[in-house]
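Colleague: sequence unknown, structure follows:
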């Protein structure tokens, strides 16, 4: 992953609950979720599922392995099948998402408004001020003393 210098690997053990492991995945060699990256990623944590109750797995984390089986070079379907047949006790090796991730869907969105709209407003106000000043100036010059 580009910009993942601050990422860390974590082993997480989950016990499958009535609703499964409690998260959804995306990605694979046949369905790149991030450009030029065929990894398997957590796309959603389900409320009250095993992953949510554990609290360490987050949306955007990359699943590197399940029960010791590496997920690199797996199709999406093959990865889903591995999760479905993993048994009741599941161990995940996870690459935590980086707060400095520079590409892909998990990049934080800026909360600020880009400066372009402000420049347009400034230009419009400047133009209106120039028209008003020109009008006042012309009326003042033509007015007899």
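Modeller: The structure has been received and is ready for your questions. As the structure is a prediction and not an experimental result, all values here were calculated from the model.
Colleague: okay, CA-based contacts and neighbour counts for the rest of this
Modeller: Fine.
Colleague: Next one: residue 61 relative to residue 137, how far apart?
Modeller: In this view, residue 61 and residue 137 are 64 Å apart by Cα to Cα, to the nearest Å.
Colleague: quick one: which of these two has more around it?
Modeller: Neighbours were counted for residue 61 and for residue 137 using other Cα atoms under 10 Å; residue 61 has more, 21 against 12.
Colleague: take a look at this one as well, against the first:
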């Protein structure tokens, strides 16, 4: 189930192995220390360089921790969440709500790829405008052909 995606939007399971310096991330939030307005959740606020979470690469700052080894963190005090992390053992299964949707191959909507038609349209309009201006200047300053009378 390592890295599996749940039916709930952006929720994944992340299995971490505690390293010499712990799990390698800090948390904020809880019922007693709301980090997000109207949300008592526990959030990752810092990923420590070369820690277990950084080496794994899936957990990101801003992700919401929903559960630790099956223990749900909703309506949990910050201190209780810290204690759950400390007593979780060496192998920890986190249920995480990602701050961004998972990466998918190809765009999920016409604009998702970031390739908008607007910049290309702007270039086209600019080129056509320059061509029209050149044609106007050419016709305006072209020596007039005189017909003999």
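Modeller: Great, that's in hand. No experiment lies behind these values; they were computed from the predicted model shown.
Colleague: Superposing both, give me the TM-score.
Modeller: Put the two chains on top of each other and the TM-score (TM-score structural alignment, normalised by the length of structure 1) is 0.63; 94 aligned residues with a Cα RMSD of 1.3 Å.
Colleague: In structure 2, what residue corresponds to residue 63 of structure 1?
Modeller: Alignment note (TM-score structural alignment): residue 63 of structure 1 maps to residue 65 of structure 2.
Colleague: I figured that match was touching residue 43, is that so?
Modeller: Yes - at 5.8 Å, residue 65 of structure 2 and residue 43 qualify as touching, with contact defined as Cα atoms under 8 Å.
Colleague: Need the overlap of contacts for the two.
Modeller: The contact sets of residue 65 of structure 2 and residue 43 do not overlap (Cα atoms under 8 Å, 6 or more residues apart in numbering).
Colleague: which residues touch stretch 6-21 of structure 1?
Modeller: Stretch 6-21 of structure 1 is contacted from outside by 49-51, 54, 56-57, 87-100, using Cα under 8 Å, 6+ apart.
Colleague: Could you tell me which of those residues belong to helices?
Modeller: Mapping the contacts of stretch 6-21 of structure 1 onto helices (DSSP state H) picks out 50-51, 54.
Colleague: Tell me the one of those nearest residue 31 of structure 1?
Modeller: Within those, the smallest distance to residue 31 of structure 1 is 23.4 Å, found for residue 51 (Cα to Cα).
Colleague: Nearest residue to the middle of structure 2?
Modeller: Central residue of structure 2 (Cα atoms, centre = their mean): residue 100, 3.8 Å from the mean position.
Colleague: if I look at whichever residue in structure 1 pairs up with residue 10 of structure 2, how far off is residue 19 of structure 1?
Modeller: Using TM-score structural alignment, the partner of residue 10 of structure 2 in structure 1 is residue 8. According to Cα to Cα, residue 8 of structure 1 and residue 19 of structure 1 sit 28 Å apart.
Colleague: follow-up on the earlier one: not counting sequence-adjacent ones, nearest residue to the residue in structure 1 that the residue nearest to the centre of structure 2 lines up against?
Modeller: Superposed on structure 1 with TM-score structural alignment, residue 100 of structure 2 falls opposite residue 98. In this structure, residue 98 of structure 1 finds its nearest non-sequential neighbour in residue 7, 5.0 Å apart by Cα to Cα, 6 or more residues apart in numbering.
Colleague: Quick check: the gap between that neighbour and residue 99 of structure 1.
Modeller: Look at residue 7 of structure 1 and residue 99 of structure 1: by Cα to Cα, they are 8 Å apart.
Colleague: Those two: which is more packed in?
Modeller: Using other Cα under 10 Å as the criterion, residue 7 of structure 1 and residue 99 rank with residue 7 on top: 17 against 14.
Colleague: and that one, which of the three is it?
Modeller: Assigned state for residue 7 of structure 1: coil (three-state reduction, DSSP: H, G, I helix; E, B strand; the rest coil).
Colleague: Same question for the one 5 residues further on.
Modeller: Judged by three-state DSSP, the three-state class of residue 12 of structure 1 is strand.
Colleague: Understood, closing this out.
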